[in-house]
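Colleague: Sharing a model that was predicted from the sequence below.
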Amino acid sequence: MLRPFCRSLSRHGRLFYSNSSARQEVSHAAKETQEDEDNLQDLNRRKRKTEWKRRQGGQSFLDNLVINVRGGNGGDGCVAFHREKWKPMGPPSGGSGGRGGDVYILPTPGLTNLSSIPKRIRGAAGGNGQGTWQNGKSAQPTIIKVPLGTVLRELLPGDSRRAKDEWEAEEESLEGLNPEERRAKLREDRWLHYPRYADDNVNRDVFKQAEAALWREERARRWARKQRTLAPINLDLDKTEEVMISDDAPLGIGQQEWLGHIVARGGNGGLGNPHFLSPINRSPKFATRGHEGERITLYLELKILADIGLVGMPNAGKSTLLRALTGGRTKTEVAGYAFTTLNPIVGVIRVGEDGTFEGELQGEHIFEETAVEEERLRQRELSERENPEERLRLEDNSPDSPGPDIEQRPGHDFDVHETFRFTVADNPGLISGASENVGLGHSFLRSMERSLALVYVVDLSRPEPWDELRDLKDELEKYLPGLSDKAHMVLANKADLLGGDGDQEAVEEAREKLRRLEEYVKTEMVVKTADGERILDVIPTSAKLSQNLKKVVGLMQKYVEQARIAGV
């Protein structure tokens, strides 16, 4: 006979159950609710960590930038006369001004971001000339360091982002002035006079001759500047260079450092009054001011240089894959929500002579570190709750805040003799419409242009991974026709999630899904090359468990070797 189930209220207004099975069901439901809350807290914690990293230091990833560059102004010349005992009327002794500093662009291998580059850059000014024939000191060059893979382009007149050059800026400053005021302003910007001699100088013939010579020189500089505009700066900074000293060079010349590509020249220094000394002008009382440095507007676009580029939808496992391939040396963000990776991250794959790679030897440490990171993050969240001041300090993102970042564990040595090395870029996930700048859009599609080969990463645990593959190829082609021809392989990641419990039916379903994916690649993803057609390799993997990665690394090495031999 079944025991009746009844529920009633106690004296204190609480429910109690007379059936033990009902109590077990309630306990089980409470556990599930607690697990859901824990999962939600874990998800929110990971998101907060990622948001903190985006705000860290007030800088976010930046791969395109417009900068206004000005060369340094030249120093002014000096109007002075030599005076010493027994020589009350000495000769003119004003020194000339120093040259303004040039501005160089230097590609630097250690940088991966444009966020450290200021939007306005001005070269150092040259020193002014002084009496007793002391010339001003020329300014040191200004060097702008940019990452390798940066494309540099000068913006031409007509572009709304372009700032005025030095001549256009001067014309703007003269607007609204009458002819007399305009002439006075032009002279003030170009000449220096001995005290109380300005009016006398402008009426003398020697000054008028010097002024005419100055205008002729200025017209020549204007013409040279205009000719430069006809051949604008367009540089592809994909490598560094070294200054080679000839064997025939004079002794005493040491190794010179390459400063980079000059983009804005500094102005010449002004002339001191001894330069205007002549038989008919024995006491010149005027000198010239330094020339203004060149003004130029540049557009910088960073395109990450990597041998292999990983292409996939958000949360397809690209970051986990890069960690597994590099043995945990590459600190990529791993989480269960979309857009965990906010900027391209490049890792180095080191391969031994027997095909063994670093990640294969160090794979057991990777997810141990991940567990340590999660535990430290959880402990930090608890401390924030207990200490309100600490929580407010972190929310304000103060400079002394250590943040929820994780200490870097020392890397493990790669004991196998290294014979080959290549780089792999973990690119942020693409979504449908990325070619139209949806999601992370163009800012990260351009990071794939420089890769020697592309590798698609799809989530095999999803119902129809071939649809992901089709969307990825379409977005690459819409962004840059022919870009998808760089694809060589399809990685069916997360294969461990299908049939992992030994369920034979699930295993057969996974095999069928993999077969359909291979069939789709053979029919719809064929790449046409100069030698014929290329069929993409389809490799099932589990980046989380480091399964089948040795084969993946071997194929990647083959792609890179072929591309390097072909000179791509």
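Modeller: The structure has been received and is ready for your questions.

Colleague: CA only for contacts and neighbour counts going forward, please
Modeller: Noted.

Colleague: Which helix in this structure has the most residues?
Modeller: Looking across the chain with DSSP state H, the single longest helix is helix 20-55.

Colleague: Report the buried residues of it.
Modeller: By neighbour count on 16 or more other C-alpha atoms under 10 Å, the buried set for helix 20-55 is 42, 45-47, 49-50, 52-53.

Colleague: Turn the residues you listed into CSV, including distance to residue 102.
Modeller: Converted to CSV, the buried residues of helix 20-55 look like this (distance: C-alpha to C-alpha, whole Å):
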residue, distance to residue 102
42, 52
45, 48
46, 46
47, 45
49, 42
50, 40
52, 38
53, 36
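
Colleague: List the contacts of the most centrally placed residue in the chain.
Modeller: For the chain, the residue nearest the mean C-alpha position is residue 113 (2.2 Å; C-alpha atoms, centre = their mean). If you count contacts by C-alpha atoms under 8 Å, 6 or more residues apart in numbering, residue 113 has them with 61-63, 146-147, 302.

Colleague: Comparison target, given below:
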Amino acid sequence: MKFVDEASIRVTAGNGGHGCVSFRREKYIPKGGPDGGDGGDGGDVWLEGDSGLNTLADFRHARHFKAKNGQPGAGRQRTGKSADDVVVRVPLGSIVRAAETDELIGEVLEHGQRLLVARGGHGGRGNIHFKSSTNRTPRQSSPGTPGEERDLHLELKVLADVGLLGFPNAGKSTLISAVSAARPKVADYPFTTMHPNLGVVSLEPGRSFVIADIPGLIEGAAEGAGLGIQFLKHLQRTGLLLHLVEIAPVDGSEPADQVRALERELARFDAELAERERWLVLTKIDQLDDELAAEVSTEIIDALDWQAPWYAVSSVAHKGLDRLTGDVMNYLEERGREEAESGAVASED
């Protein structure tokens, strides 16, 4: 299925049913009085998170979701039947905005989480509610209120703990396939990754994290060159970025220059994303002997004056991957503990 991360839909809630004007008419009860029932409520439209979905492709064809109207009231104080709600399943990480105003309506981040996007109308009141000491035979009722109708813009940002960042052919797809069960396309030409891929890295029972691979960036991506800039938003939810760069690029370019170029593209796209925790991963070290790989790695780190953690790995030969994934898991667990503690303190305050 084609990966689609944006969609436009229209949602229409049901109208409320009209209240009823009716009078009790039974033998031996000539003046039974009003007994018109209320109308039923119109159906709501909800969005519900589904962990089994990972794209908005279904909305290319189904664009209008409409709930039914509530039934009108009836005599003998019978209330009309309320309409069923319409539930639209969306992938986790969906952001919902009003199409006309771009107002944020909400986000769907958990499986089973529901977001109300169109409220159904309320049923009208029957004439029994208009009875009074001075109006014993009311012939008025109230109509049901209309349901909400709106155009929505859906945007998907994948939910991952770790994001892979790098130029085309930096080894991102090979890395994610080596450390998880994900099987993205891998080839020796640029732009083999055309859409984000997610993989679960499981170290042991109860210790795992989700890693995301996006299409490779190129210099000038912030101005629209290449593919990856349109997918950078998927990294905005990640807690850690792994910046991959070939230790010996086949085109003869300097790895340090590639790192700096990508940092500039990040800053142009989102300054906050550029400041996020980012570790450097030198890939394809199997192409050099161990001594030369260590020497080149040191030169790259010195040229960048790199202060954050860095790693030298080979996804093909499975070198350095255990240390990398172990350190990532430890970092995420420590970060989770710190967030939990800060949340507890905020609650006490």
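Modeller: Happy to help now that I have it. From a predicted model like this one, the values you see are computed outputs, not experimental measurements.

Colleague: Superposed, how do the two chains score by TM?
Modeller: Scored against TM-score structural alignment, normalised by the length of structure 2, the superposed chains reach a TM-score of 0.83; 335 aligned residues with a C-alpha RMSD of 3.0 Å.

Colleague: one step back: the residue nearest to the centre of structure 1 -> structure 2?
Modeller: Residue correspondence to structure 2 (TM-score structural alignment): residue 113 of structure 1 is matched to residue 55.

Colleague: same thing with residue 152 of structure 1?
Modeller: Checking with TM-score structural alignment, residue 152 of structure 1 has residue 96 as its match.

Colleague: Packing partners of the host helix or strand of its match?
Modeller: Assigned by DSSP states H and E, residue 96 of structure 2 belongs to strand 94-98. Applying 3 or more C-alpha pairs under 8 Å, 6 or more residues apart in numbering; DSSP states H and E, one finds that strand 94-98 of structure 2 makes contact with strand 104-108, strand 149-156.

Colleague: Report all helices and strands that the first one contacts.
Modeller: Which is strand 104-108 of structure 2. Using 3+ C-alpha pairs under 8 Å, 6+ apart as the test, strand 104-108 of structure 2 ends up in contact with strand 45-50, strand 94-98, strand 114-118.

Colleague: The last one now?
Modeller: For strand 149-156 of structure 2, the packing partners by 3+ C-alpha pairs under 8 Å, 6+ apart come out as strand 6-12, strand 94-98.

Colleague: Buried residues, it. List them.
Modeller: 149, 151-156.

Colleague: Next: stretch 211-224 of structure 2.
Modeller: Counting neighbours by 16+ other C-alpha under 10 Å, stretch 211-224 of structure 2 gives 211-219, 221-222 as buried.

Colleague: can you check stretch 372-392 of structure 1 too?
Modeller: Quick answer for stretch 372-392 of structure 1 (16+ other C-alpha under 10 Å): 373, 376-378, 384, 391.

Colleague: Show me the two of those residues that sit farthest apart.
Modeller: Farthest-apart pair in those is 373 and 391; separation 19.2 Å (C-alpha to C-alpha).

Colleague: is it true that residue 96 of structure 2 touches residue 104?
Modeller: Yes: Residue 96 of structure 2 lies in contact with residue 104 (C-alpha atoms under 8 Å); the separation is 6.2 Å.

Colleague: Counting neighbours, go ahead and name the busier of these two.
Modeller: Each of residue 96 of structure 2 and residue 104 has its neighbours counted (other C-alpha atoms under 10 Å); residue 96 has more, 23 against 13.

Colleague: residue contacts, the nearest residue to that one once chain neighbours are set aside?
Modeller: In this structure, residue 96 of structure 2 finds its nearest non-sequential neighbour in residue 154, 4.9 Å apart by C-alpha to C-alpha, 6 or more residues apart in numbering. Taking C-alpha under 8 Å, 6+ apart, we find residue 154 of structure 2 in contact with 5-9, 94-97.

Colleague: which of those residues lies closest to residue 160 of structure 2?
Modeller: Set against residue 160 of structure 2, the nearest of the contacts of residue 154 of structure 2 by C-alpha to C-alpha is residue 94 (13.2 Å).

Colleague: Excluding chain neighbours, what is closest to that closest one?
Modeller: residue 156 (4.5 Å).

Colleague: Which residue, other than its chain neighbours, is closest to the aligned residue in structure 2 for residue 429 of structure 1?
Modeller: The alignment partner of residue 429 of structure 1 in structure 2, by TM-score structural alignment, is residue 216. Leaving aside its chain neighbours, residue 216 of structure 2 sits nearest to residue 168 (4.3 Å; criterion: C-alpha to C-alpha, 6+ apart).

Colleague: Now stretch 130-137 of structure 2: buried residues?
Modeller: Across stretch 130-137 of structure 2, burial judged by 16+ other C-alpha under 10 Å covers 130-131, 137.

Colleague: Closest one of those residues to residue 297 of structure 2?
Modeller: residue 130 (84.3 Å).

Colleague: mind listing what that closest one touches?
Modeller: 138, 140-141.

Colleague: residue in structure 1 matching it?
Modeller: Match for residue 130 of structure 2 (TM-score structural alignment): residue 276.

Colleague: Could you do residue 83 of structure 2 as well?
Modeller: Checking TM-score structural alignment: residue 83 of structure 2 goes with residue 139.

Colleague: my read is its match is in a strand, agree?
Modeller: No: assessed with DSSP: H, G, I helix; E, B strand; the rest coil, residue 139 of structure 1 is coil; it does not lie in a strand.

Colleague: Please verify my assumption that it contacts residue 101.
Modeller: Yes: counting by C-alpha under 8 Å, residue 101 is a contact partner of residue 139 of structure 1 at 4.6 Å.

Colleague: Many thanks, I have nothing further to ask.
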